[in-house]
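# 3D, please:
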Amino acid sequence: MIWSLIVGAIIGAIAGAITNKGESMGWISNIIAGLVGSAIGQGLLGHWGPSLAGMAIIPSIIGAVILVLVVSMIFGSQVKR
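Just a heads-up that it's a prediction; the model follows:
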């Protein structure tokens, strides 16, 4: 369980760095983005590549990037007002 949270946080941090949204995300947001993004990525792309804590790393990062971009598009427009 703890290992999944740590890996989720790392995946979320990588997704935040790729999208340049990482500075606005906290650790809890990184964990959520990593775990939910992992489910999205593995659902769309399958389980391939290296795996940590039951999460395929490459599809998980891709899924987390998609999640961060979609969430930032939805909430980013509300923040700018």
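
# contacts, neighbours, all on C-alpha from now
Fine.

# number of nearby residues for Asn20?
For Asn20, the count of nearby residues is 12 (other CA atoms under 10 Å).

# how far away is it from Val68?
10 Å (CA to CA, to the nearest Å).

# which other residues reach the helix of greatest length in the chain?
Determined from DSSP state H, the single longest helix within the chain is helix 57-79. The contact list for helix 57-79 (CA atoms under 8 Å, 6 or more residues apart in numbering) reads 11-12, 14-16, 18-19, 21, 33-42, 45-51.

# in helices, which of these appear?
Those of the contacts of helix 57-79 lying in helices (DSSP H): 11-12, 14-16, 18-19, 33-42, 45.

# one more sequence to fold, the one below, so I can look at both together:
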Amino acid sequence: MGWIIAIIVGALIGWLASKVMGTDSQQGAIANIIVGIVGSALGRWVFGDLLGIGSAQSAGGFSLAGLAFGILGAVVLIWVLKLVGVFK
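Model (predicted):
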């Protein structure tokens, strides 16, 4: 059951991040899920572990703080992918 929720939340986070970054037309559903899950882990690591923001540990969770830090992490991931030329 946890994997299903991770996929659903990852898809939501990836879709919202792709809307923010303007890459929605270039990404499909699978890319949104992958970007959302990896972006949430990145958001937890950057904002929670490196910067010490306490509520960032909930990144990727189904709460307001979890979604916000998950989206921030996914936006950072899409930005890096744009730098290396994956998205235009």
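
# care to give me the TM-score?
Scored against TM-score structural alignment, normalised by the length of the first structure, the superposed chains reach a TM-score of 0.82; 77 aligned residues with a CA RMSD of 2.4 Å.

# quick check: closest non-adjacent residue to the residue nearest the centre of the first structure.
What sits nearest the mean C-alpha location of the first structure, by CA atoms, centre = their mean, is Ala64, with 2.8 Å. Once flanking residues are discounted, Ala64 of the first structure sits nearest to Gly37: 3.7 Å by CA to CA, 6 or more residues apart in numbering.

# now for the residue mapped onto the one you found from the second structure, how many residues are close by?
Counting by TM-score structural alignment, Gly37 of the first structure lines up with Gly39 in the second structure. Gly39 of the second structure has 29 neighbouring residues, counting by other CA under 10 Å.

# in the longest helix of the first structure, what's buried?
57-69 (16 or more other CA atoms under 10 Å).

# same question for stretch 28-45 of the second structure.
31-45.

# which residues sit against that stretch?
Counting by CA under 8 Å, 6+ apart, 6-15, 17-18, 56-60, 69-78 sit against stretch 28-45 of the second structure.

# that older thread, any figure for the gap between the match of Gly37 of the first structure and Trp45 of the second structure?
Distance, Gly39 of the second structure to Trp45 of the second structure, by CA to CA: 10 Å.

# what do you get for Gly14 of the second structure?
Distance, Gly14 of the second structure to Trp45 of the second structure, by CA to CA: 17 Å.
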